[in-house]
Every structure is written in C-alpha cells, then in structure tokens.
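Engineer: Need coordinates for the below:
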Amino acid sequence: MDQSLKDLRFDTAVFWVQIHDLPARKMTLEAVEGISKPLGCIIHCSDEDETDGREFMRVRVEIDIMKSLSRGRRVWFGPASDGWVSFRYECLPVFCYMCGRLMHDAKDCDVWICSKGTLNVQ
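Structural biologist: The predicted structure is shown next:
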C-alpha cells in the first residue's frame, strides 16, 4: 500500500447484516439488496448459501461506523402492503444500545450520561 498514514481512513467496516421479518416472496437477493442499500455499500456475494439464513436473509455491507446503526426500516411490499424489517448485525465489536454507535458501550455513552439515567433502550 503506497498511501500516507495521514490519508488512511478508519471510518467504515464490513459486516454481515441479517434482514428479518421479510415476506417469503420477498426473500430474494434483489429485494434484500434494495432494502439494505441505505445501510452502506453492498458487497455482492456469488454464493447464495451465504445469503440465505432460512428464516432471514443476509447481505454483506460496508458501513460508516461513525453513524448510528439502523435497527430496521419500513418497507413497501406491494399495493396496500407495507411492513417493518429488522436488521441484525453479525459479529459487532463494542456497541452502545443507547445511541446505536460502535466503539463504546452504554456506561461510556455521552447520550446516556447527559440523560442522567432517564433513557431506556428501545
């Protein structure tokens, strides 16, 4: 690597993301990639066995770790049909359930400290 140390960036990481609560007919790579596109840059996988978790789908995503992780999103499934899909991240390092960010836990979270213990994990 011929890059200067000051030019190196450590603000993204690659994770497998599980997408739960999908209708059976939407458990396709195309649907999952569309749903997970707002999470970050999709890393395409040629092996379908790695993406099929039986009751959920998986996708590999390069995520900006300086932002809060999304817990899910509302998705439109068709005419008069929408719903919520949940995201679960595999093999996360230290994670704060108060603010949704990596690299610290709740006891070190500025959001938690400023709330003086009045916040609840949602």
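Engineer: Please make it C-alpha for all contacts and neighbour counts, starting now.
Structural biologist: Will do.
Engineer: D105 is in contact with V94, correct?
Structural biologist: Yes - using C-alpha atoms under 8 Å, V94 is in contact with D105, at 6.2 Å.
Engineer: higher neighbour count, the two?
Structural biologist: For V94 versus D105, neighbours defined as other C-alpha atoms under 10 Å are more numerous around D105 (16 against 12).
Engineer: And this one, please, so the two structures can be compared:
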Amino acid sequence: MTMIYRFSPILSVFHWLVLSPPVAPLPVIRKAFERLGFSEAYSVGLLHSNIILINFKSDLDFHKFWEKKTWDFFGYQMVVTRWTTSFSIERDSPLAPVWISLDGLPVHLHDLRALNSIDKLLGKTIRIDAHTANFSRPSTARICVELDTSLELPPKVRIGYGATSFFQTIVYENFPLFCHNCSRLGHSAVNCPRATRPLVPKSQVCDPVIGNFSKASVSPNIVAGTPEALLMYWMPLLLLLVSLKSRLPLLLMLLMLVLK
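Structural biologist: Here you go, the predicted model:
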C-alpha cells in the first residue's frame, strides 16, 4: 500500500522576504542590514544567482522591512516581495502591504474586531495605525492590509451591522503598481521595459521641418511623369526652402517645374 503524506505549511510562521534583481552583492547587503537595527535575529542568504532571501524571526522586523517596498543599498535599488510557496524567479509575488484609509467611518467601528472584519473584504490585516488604535483621530481609520496588487480592488465596500448598512469609500495610499506584462512589481504594463513597441508606419512619421508631408504619403492615384507627380516629389524641398525664407531658390525651382 502506498501512503502519501501531504505537508501543509503554516505560512504565518515564514517571515521570508525576497529582494529582486538587480541586487547588491551579498556582503554589501549583510553590511547594510547590520546598520538597520532589527530587534531580533535574522538571516540573509542567496536563493538564486541574483535573488536574496531574508528570514526574520520577529514579526515586527518582518513587516517593518516589507512595508517600505523598495530599498536602496549603496546605489542598488531593490524591490522587496513576500516569499510564498508559489515563488518563481520569473515573476514577483503580487502580495504587498498597503495602507488604506476609511474616511468618515463611524467611531464605534474603529474597534479592532470591526476593522478586522472590514479588512477581510480586501485582504489580511497587518496592523492598525496608532491614532486609530487610541481613537486620537476619530475622523478616519487607517489600517495596513496585505493586498493582491494584481487584482482590481473596489473603491468602496458595503458594511452592515445590525439593521444598518452603508457603503464605505476606501482610499489606497501609495498603491504599488503590478505589471501584467512581465509580472513584476514597480511599474505598469504601459511603462513595461519588456513591452514590444509597435512600429510606426513610415507614412505616419512626422518630419520636424515639413510636418507630415513626405514622399511615402504620395497618393497612389497620381501618374508618374505628370506635373502633379513632379510637384508632389519636389514639394518637401519647396516647403523646406520656404521655412528657411530663401526666396530666390524657390523661384528658380518653380521655374524649373514650369519649363519641364
């Protein structure tokens, strides 16, 4: 009889983050980490030839480092992503910590349990803003939530308690961009460096001097050798001469066309 063991890891105990390329050399990163002053132990190792894996013992250190999203170590700007069991060197994890503001949320819903219930509609609660926790800024509630940035998130959610319900507007602060073209964090598909740019037809190329007029845009209905064809052929040069305010060459050119 064959027995299959299915291992289900508890991801909450894996405080692992990934530094995506381009990354600084490992000794440089270790030296920089010594200056950051983490509260508990951590380890930094090479996961791939150009990917660094960081393992934090402290949940506080883990989220402190992750929430910044990008780090600059001695000129190397690196994107921080969360390691998951679906990790791939070809794509970044779309999970990211995002602060959200709930402006005008009723004060009695600033309770931790109520806020956690609201956040579950979007993602996983990471922590609550200090002003929200001590009710020192009752006009709004701020929560840091783990969100999937590859999804289209709602601008508002419906909140119900008792016989009352209402729509609450959500403000996403510094929402990180996720590219669906290369599956990397930090930019959108519009600005993706790997995107294939469409070639512009030659007939649509605009000359900085003579505008959109070019030989490539000559109408195919014009018969070669006719005065119209000659005029169309020489028109760019004529326009150039006009732009240079050279009257004599222009008159000579017109005379040549008439005599021909």
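Engineer: TM-score for these two?
Structural biologist: The TM-score (TM-score structural alignment, normalised by the length of structure 1) is 0.63; 98 aligned residues with a C-alpha RMSD of 2.9 Å.
Engineer: So what does E55 of structure 1 match up with in structure 2?
Structural biologist: Correspondence of E55 of structure 1 to structure 2, assessed by TM-score structural alignment: S139.
Engineer: Which residue is the nearest non-sequential neighbour of that match?
Structural biologist: Of all residues not flanking S139 of structure 2 in the chain, G104 sits nearest, at 5.5 Å (C-alpha to C-alpha, 6 or more residues apart in numbering).
Engineer: Next up, the contacts around the alignment partner in structure 1 of that neighbour.
Structural biologist: Structural alignment (TM-score structural alignment) places G104 of structure 2 against D21 in structure 1. With contact taken as C-alpha atoms under 8 Å, 6 or more residues apart in numbering, D21 of structure 1 is in contact with F56, W84, V85, S86.
Engineer: how close does D21 of structure 1 sit to W76 of structure 1?
Structural biologist: Distance from D21 of structure 1 to W76 of structure 1, counting by C-alpha to C-alpha, to the nearest Å: 13 Å.
Engineer: what do you get for I35 of structure 1?
Structural biologist: I35 of structure 1 is 10 Å from W76 of structure 1, where distance means C-alpha to C-alpha.
Engineer: Those two: who's more crowded?
Structural biologist: More crowded of I35 of structure 1 and W76, by other C-alpha under 10 Å: I35, with 17 against 12.
Engineer: which ones are touching W16 of structure 1?
Structural biologist: By C-alpha under 8 Å, 6+ apart, W16 of structure 1 lies in contact with R58, V59, R60, V61, Y89, E90, C91.
Engineer: is it true that S70 of structure 1 lies in a helix?
Structural biologist: No - S70 of structure 1: not assigned to a helix; according to DSSP: H, G, I helix; E, B strand; the rest coil it is coil.
Engineer: Isn't T149 of structure 2 up against V98?
Structural biologist: No - T149 of structure 2 is not in contact with V98 according to C-alpha under 8 Å; the separation is 9.2 Å.
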